[in-house]
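J.: sequence and predicted structure are below.
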Amino acid sequence: MTDRRLRLVVLGLSLSSSWGNGHATTYRALLKAFAARGHAVTFLERDVPWYAAHRDLPDPDFCRLILYSDLAELQAHSAAIREADAVIVGSYVPDGIAVGNRALAWSRGVRAFYDIDTPVTLAGLEAGACAYLGRAQIRDYDLYLSFTGGPTLERLERAYGSPAARALYCSVDPLAYPALERPPAYDLSYLGTYSPDRQPTLERLLIEPARRAPELRFAVAGPQYPAGIDWPDNVTRIDHLPPDAHPEFYAASRYTLNVTRADMIAAGWSPSVRLFEAASIGTPLLSDGWDGLDAILAPGREILLPETPEAVLAILRDMPEAERRRIGRAAREIVLARHSAVHRAEELESYLREAAARRRDGAAAPGRDLEVI
């Protein structure tokens, strides 16, 4: 694998539908930029009814999208995997362990696992309850691409035997998320699928401030929220917002909120895609805090970290408009300089080429004889 055009096959959760998952937007930005570097990409996606009913990218123009119904049908695409320079299996793929075994057995190129849920994955492995990755598979993948950086990378190599663990954070396509200014519809918004471990933070940093400030306007966009949540009258609920509506949503928000899952707070170094998308628009961010956040955006200068409803309301009511705009501009500058999809595609290519070089040099861990059933 020299500097020539690469043939990449990705087996991921979803590219065609962003409904209820953050994987689709991550894959879209990354693979579009990767293809723009001259590479050929094929994406294999399990055809499941909940995504089939909500497809917002059924025919991408930057890669070949193939839907397969089950493991038996995946067999029809073994030649594409075998002939590829690299194959990537993603987290949360249905029957992911079996899919991974097939990819590992069929592939002659670099075999990589892309974990967009690393802390959740490792917690599941420790509990013996991870349905999409087997602990023993980690050493067979030449490369572990991780949504989480920092100390987790060393843990993946030392404790789990990964030959090479590398951070591959989410990113943003600046063309899809340009700087926008719109009349404010909301003082504070949040965009994210319901998660029980995020809900207490959403309650503290958005719902309770909304209760205390009926004169302010709030919004929560995302599916799967239980019917029993007591939403204040000044909170607009949007059940699903497709990616092409995200920019206008952020632009219409004076501030937007980032809330992190508990496993990712514990691991640190796990920036959500919403950080990059909102910052690219120029919307200032409020967030919970975790280790490694300051390596992405500087607290107080490029992102705000209120811990209480009172602190949120002080920002919404008292921060001068010039300071609000300055924070939004500062975050945008950092994201465009370090966290665009172009940067991630460059990183992915370099990681794949490094892994190929290790295989040529005989340094890659030997693969197992995998039973494919």
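T.: Here it is on my side, so go on.

J.: from here on, just use CA atoms for contacts and neighbour counts.
T.: OK.

J.: check contacts around the residue in the chain sticking out farthest from the centre.
T.: Centroid-distance maximum for the chain: E215 at 34.1 Å, with CA atoms, centre = their mean. Counting by CA atoms under 8 Å, 6 or more residues apart in numbering, E215 makes contact with N234.

J.: how about a cut-off of 10 Å?
T.: Residues counted as contacts of E215 (CA atoms under 10 Å, 6 or more residues apart in numbering) are D187, N234.

J.: second one coming, line it up with the first:
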Amino acid sequence: MQIAVYGSSLLSSYWNGAATYYRGLLGAMARRGHGIVFFEPDAFGRQQNRDIAPPDWAKIVVYEATPEGVRDVLGQAGDADIIVKCSGVGVFDDELLDGILVNGRAGAVRVFLDVDAPATLAELRQNEAHALHAALPALDLVLTYGGGDPVMRAYAGFGARACVPIYNALDPATHHPVMRDPAYEATLSLLANRLPDREARIEEFFLRPAASLPGQSFLLGGSGWHDKPMPANVRAIGHVPTAAHNVLNVSARAVLNVARDSMAEVGFSPATRVFEAAGAGACLITDFWNGIELFLEAGSEILVARDGQDVVEHLRTLTAERARSIGEAARARILAGHTYDQRAVLLETVLAGAIAVRRDQPGRT
């Protein structure tokens, strides 16, 4: 298959949490022999903050974030078998969505890849003029990187022909155990950009525990925290490039995952950070969300907290030996059932099915 993807960025994780997902999933598809072209805008300083070089398994097209630049790249879908518009490109999202429906060859499969389905569905409920309302009946397929049955049912209710979750996963070549670094040592570390729909949960699950444990050290990575008041034992280090994620994950006693509000409410939405940390063999503490057991077993492969006090109790009783045991068990579980190579097998099957449906309906445009 030849696959054309319009997304936020594959080259930069700067203000772009989806980068790891794109790299892992599309790289796995390329290893299975599929051609990948990724179109990304020059926006939000991402091109000035690249953390990987253009990979040899994909053609990357960087375009100007202007109406003219968008029109130009939409015309480059060419002979692609699959044309994908990702959510959250950040600029000209509606124009890109409309554009994939009228550009490319008539028989191409048109796909919307939603990397924040709970938030997108909330927008659809609140805004009858949302571009997806008109686009969904014409799209062949909606893919999401989380959400499970609740998201699938919701998208069907809005008129999607089909909706299939392709969950986040681990790329073992990228995220794996490394040597610890004293510069990243902490009792608890968290890697998360400052976002309005997650900040209150981070206050509860990270900053409140830090204030309750003044003798312990806390490390916060991610953009946007420079002016946030924090306890004295919290060290905010700003944006952490992908190449440093492994050492950050292995150098702390435990690593915290905090879901965004909408993802926690819907559940079945493990963040990329979960798989990155597990792949490095880190001991994970996560806020509670439905569906955790589909990926990791609470108590033996991950620690679950329903509030900040639970985080405090986990940290008070977590020995280095138990943390190591939990991290090793998590890594084994993820390697056995949740790698991007395994996700690519599912995605390949789903896309082949969509192509077959297209062929059986030659009159569709």
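T.: Looks like it arrived, so ask away. Note that the structure is predicted; figures quoted are calculated from it, not measured.

J.: now the TM-score, please.
T.: The TM-score (TM-score structural alignment, normalised by the length of the second structure) is 0.92; 358 aligned residues with a CA RMSD of 2.0 Å.

J.: if we can go back for a sec, what about the residue farthest from the centre of the first structure, distance to R198 of the first structure?
T.: Taking CA to CA, to the nearest Å as the measure, E215 of the first structure falls 25 Å from R198 of the first structure.

J.: cool, A123 of the first structure as well?
T.: To R198 of the first structure, A123 of the first structure is 17 Å away according to CA to CA.

J.: give me the more crowded residue out of those two.
T.: Neighbour tally, A123 of the first structure and R198, criterion other CA atoms under 10 Å: the higher count belongs to R198, 16 against 13.

J.: correct me if wrong: that one contacts A262.
T.: Yes - with contact defined as CA atoms under 10 Å, R198 of the first structure reaches A262; the gap is 7.1 Å.

J.: which residues touch the alignment partner in the second structure of K32 of the first structure?
T.: Aligning on TM-score structural alignment places K32 of the first structure opposite G27 in the second structure. Residues in contact with G27 of the second structure (CA under 10 Å, 6+ apart) are Y21, H34, G35, I36, P55, D56, W57, A58, D171, Y340, D341, A344.

J.: quick one, what contacts the last one?
T.: Going back to what we said before, that points to A344 of the second structure. Applying CA under 10 Å, 6+ apart, we find A344 of the second structure in contact with G24, L25, L26, G27, A28, M29, A30, R31, R32, I166, V350.

J.: from those, which is closest to V266 of the second structure?
T.: Of all these, the one with the least separation from V266 of the second structure (CA to CA) is I166, at 15.9 Å.

J.: tell me the residue in the first structure aligned with the closest one.
T.: Superposed on the first structure with TM-score structural alignment, I166 of the second structure falls opposite L168.

J.: for the contacts of A344 of the second structure, pick the one with the most neighbours.
T.: Counting neighbours by other CA under 10 Å, L26 comes out on top of these with 26 neighbours.

J.: can you confirm the match of K32 of the first structure is in a strand?
T.: No - G27 of the second structure is assigned helix when assessed by DSSP: H, G, I helix; E, B strand; the rest coil, not a strand.

J.: how big is the offset of the host helix or strand of A311 of the first structure relative to the second structure?
T.: For A311 of the first structure, the element it lies in under DSSP states H and E is helix 309-318. For helix 309-318 of the first structure, the mean deviation from the second structure after alignment is 2.6 Å (mean CA distance after the TM-score superposition for the first structure).

J.: name the residues that touch the helix or strand following that helix?
T.: Scanning forward in sequence from helix 309-318 of the first structure by DSSP H and E, the next helix or strand is helix 321-338. Identification of contacts with helix 321-338 of the first structure by CA under 10 Å, 6+ apart yields 171-174, 178-179, 254-255, 275-285, 296-304, 315-316, 320, 339-340, 342-344.

J.: show me these that map onto helices.
T.: Using DSSP state H, L275, F276, E277, A278, A279, S280, I281, I315, L316, V342, H343, R344 are the members of the contacts of helix 321-338 of the first structure that sit in helices.

J.: can you give me the neighbour number for E203 of the first structure?
T.: Neighbour count of E203 of the first structure, defined by other CA under 10 Å: 15.
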